[in-house]
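*Asks:* Here is my input, please return the structure:
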Amino acid sequence: MIKNSLDKEKINRIDKSGLFTEYENWTNQAKNAIEIEPNLPKNQKFDNILFVGMGGSATSGDIIQSWLRDELKMPFEVLKDYKLPAYVGKTTLVIGASISGETQETISACIDAKTKRNATVVSISAGGKLQKISEKNNIPHTKVRMALVPRASLLYALLPSITLLKNLNVIKSPKKEHSDIIRLLDKQGKAINKNIPLETNTAKKFAKEVFEMASPPTIYSSQTLYAPGYRFKASLNENSKIRAQHILLPELCHNEIQSWGKNKDNKITSIVLRDENESQEQKARFESLNTLLIKMNIKPLEVHTEGKTQLGKIINLIYLLDYISLYLAILKKIDPTPTPHIDEVKNRLKKSF
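*Replies:* Next up is the predicted model:
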């Protein structure tokens, strides 16, 4: 029975590495990360920002971009690659984030930005090669903690990055957002942790629905919730070990929806992320989307944001979605922590880096 599959004892037997414990500690992780004071660059004159990272570290850049897209007055881009865009130069602030400190793409981009483009570069990691190379090249480095795995250390990369932007006068003080984040994580953590039974646990119930649909999930969101949508796709890949895709609205209304059909091959698990403050245009699109899904005999599973600030809503939604991916792993009888395929590729590349 699925109910018994998600009880605390069963979870502890499958979660051999203890990843659930890391998520139970997210409120404390947020409190600790808020207190970190990042090292600042001497040159504080720039007119564009490039956030460099991969995987869970890049999520921090995605969150900042989603959060500030309607407020930030200068270009902000997230790079998930080795090669720098052509515009990067003297007036660019490059933030290189790699929780492990071993991410090749981030290290390479930071070195090139500093030595070849004369950009203003700062870095964030829990140590590793990124810290060593930063110190060697006079790049201001901020050392943070790392949880069991980088993807569970999200707040250690995100919140110091936000403090950095505040201290460089790019954004206003995030005190209101900090309070909202702590409140939301504390409330959410008490409601969806492994001790809470299926009947009253939103994350467990949602994971059960996804598991029973038995088809690769497709996540739909607006640009406003791009960060939680893409993060959920990645968490389903890494924690649940299942394929998933993330598609943005309204773009999907111009292509994706034509692929839907009633035949067996077109069946999908549709997960729709909704913002409580979405615009009338977004609301109309989502309602039309759901109507069409139902017409195609596809049940849309909706998840809604909660919070007083946009940043708080984004982080709280990610927290819920990450928990769903963990419970889905348990239902599949898979330890959510190990990522052997990713490790194999990284180990092969180490020999040439």
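*Asks:* drop to CA atoms for contacts and neighbour counts, all remaining ones
*Replies:* Noted.
*Asks:* Any idea how far the longest helix anywhere in the chain is from the middle of the chain?
*Replies:* When secondary structure is assigned using DSSP state H, the longest helix within the chain turns out to be helix 310-331. Centroid separation between helix 310-331 and its chain, computed with C-alpha atoms, centre = their mean, to the nearest Å, is 9 Å.
*Asks:* Might you report the residue contacts of Asp62?
*Replies:* Going by C-alpha atoms under 8 Å, 6 or more residues apart in numbering, Asp62 touches 78, 226-227.
*Asks:* Now show me the structure for the sequence below, then we'll compare the two:
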Amino acid sequence: MVDDYTRQFREAWGRVEQADLAGIPMPDHVLILGTGGGSATAATLLRTYLYDRSEVPIEICQAYQPPAYLRRTTLVVAVSYSGNTQETLQAYEQAAASGVSAVVITAGGELAARARSYGHPVIHVPGGTPPRMAIGYLFMALLGVFHKLGLAGNTGVELAEQLGELYAVLAEGARRWGTAMPVTDNEAKQLALALRGHIPVVYGLNPNTGAVAERWKRQFGENAKVMAFANLLPDAHHDEAVGWEMERELFGRFFFILLTDDQAPRVLQQRVAATVEVLRERAGGVRVVQARGRGRLARLFSLVHLGDYVSLYLALLRGIDPTPVPMIEHFKAVLSRS
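*Replies:* The predicted structure follows:
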């Protein structure tokens, strides 16, 4: 799947271009409903991409109910790959009943049926993929909604150029980090080997790469079946960094990955360098990973793509099939009995 991200991203954009959103009024803010490694991750990546582009506030709701500020000038975008996510269904039902404008992104399920009953437009994405690996479908559908409604803060020409670079960077990533590339020249395989026996801690820059750090953490959990943690810089320097003083025999289990971007403000790059200097004295390992590309879309997803490969290789090193998620299914079974 990761080898074929370019096709997934292209296909998703083609689908959203055909969507009819003419009846959606201009909102004064947007609330995205969605949870998990596919929907919520796509939403946080979109918010990062539009951080200094969109003048409309974007909030993300992963709860069973929408926030109290919901009003008729709100645009709700409900995202659930399966269409059966409990939290999203309940929040959408409450939001739709209040009379807000809404758009639904899904591969089907109950969410699509409810959207049709309310007369809300549905952007259908192809099913049959683990939701976390449908990131291209979900992100591009979200981006397309914002672009069609004039909320993406860029022209069609500018966005087309960024998409072209994104596709090229994804194709290059598949070549650089795919299974055919040997360990000696494969950053993803090297990092997976370094992580073996450690607990990953992923730091992203706020706002440049923070959403990607969260993506890496989620992928380590679902694909490699290992606990992982994520935080933001400079935020972590104000509290979490004090925990770096814990017993060295414990702290040595942690392997820190810093997702950086040379287009980030100089003060953030200085903080990365200082973080590396301090952690190398104590942690089990430290690695700085640099974004690739010129435009923000390419840079964001170059890091997403690499992280997906790393988590899959780590799963293989642990002798684990990355696809099934038995603990999630077990938890759902326990929850259904309560």
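*Asks:* Drop the TM-score for these two in here.
*Replies:* The TM-score (TM-score structural alignment, normalised by the length of structure 2) is 0.93; 328 aligned residues with a C-alpha RMSD of 1.6 Å.
*Asks:* tell me which of the contacts of Asp62 of structure 1 are still there in structure 2?
*Replies:* For those, the subset whose aligned partners also touch in structure 2 (both residues aligned by TM-score structural alignment, their matches' C-alpha atoms under 8 Å) is 78, 227.
*Asks:* can you count the residues close to the closest residue in space to Ala214 of structure 1 that isn't next to it in sequence?
*Replies:* Nearest in space to Ala214 of structure 1, with sequence neighbours left out and distances taken as C-alpha to C-alpha, 6 or more residues apart in numbering, is Thr269 at 7.7 Å. Per other C-alpha atoms under 10 Å, the neighbour tally for Thr269 of structure 1 reads 21.
*Asks:* on that earlier part again, looking at the contacts of Asp62 of structure 1, spot the one nearest Leu349 of structure 1.
*Replies:* For the contacts of Asp62 of structure 1, the residue nearest Leu349 of structure 1 by C-alpha to C-alpha is Val78; the value is 22.8 Å.
*Asks:* got the contact list for the closest residue to Tyr167 of structure 2 other than its chain neighbours?
*Replies:* Across the structure, with C-alpha to C-alpha, 6+ apart as the measure, the residue nearest Tyr167 of structure 2 apart from its sequence neighbours is Thr6 (5.3 Å). When the contact criterion is C-alpha under 8 Å, 6+ apart, the partners of Thr6 of structure 2 are 167-168, 170-171.
*Asks:* So Thr6 of structure 2 versus Trp13 of structure 2, what's the distance?
*Replies:* Distance from Thr6 of structure 2 to Trp13 of structure 2, counting by C-alpha to C-alpha, to the nearest Å: 11 Å.
*Asks:* Also Thr85 of structure 2?
*Replies:* When distances are taken as C-alpha to C-alpha, Thr85 of structure 2 and Trp13 of structure 2 turn out to be 24 Å apart.
*Asks:* Which one's more surrounded, these two?
*Replies:* Trp13 (20 against 17).
*Asks:* and the residue nearest to Tyr167 of structure 2, which of the three is it?
*Replies:* Using DSSP: H, G, I helix; E, B strand; the rest coil, the three-state assignment for Thr6 of structure 2 comes out as helix.
*Asks:* Give the aligned equivalent of it in structure 1.
*Replies:* Under the alignment (TM-score structural alignment), Thr6 of structure 2 pairs with Thr27 of structure 1.
*Asks:* just Ala315 of structure 2 next, same as before
*Replies:* Under the alignment (TM-score structural alignment), Ala315 of structure 2 pairs with Ala329 of structure 1.
*Asks:* and what of Val276 of structure 2?
*Replies:* Using TM-score structural alignment to pair residues, one finds that Val276 of structure 2 aligns to Asn290 in structure 1.
*Asks:* Next: Pro324 of structure 2.
*Replies:* Following TM-score structural alignment, the counterpart assigned to Pro324 of structure 2 within structure 1 is Pro338.
*Asks:* Tell me how many other residues surround its match.
*Replies:* 16.
*Asks:* where does it land in three-state SS?
*Replies:* Judged by three-state DSSP, the three-state class of Pro338 of structure 1 is coil.
*Asks:* Report the separation between it and Ala207 of structure 1.
*Replies:* 20 Å.
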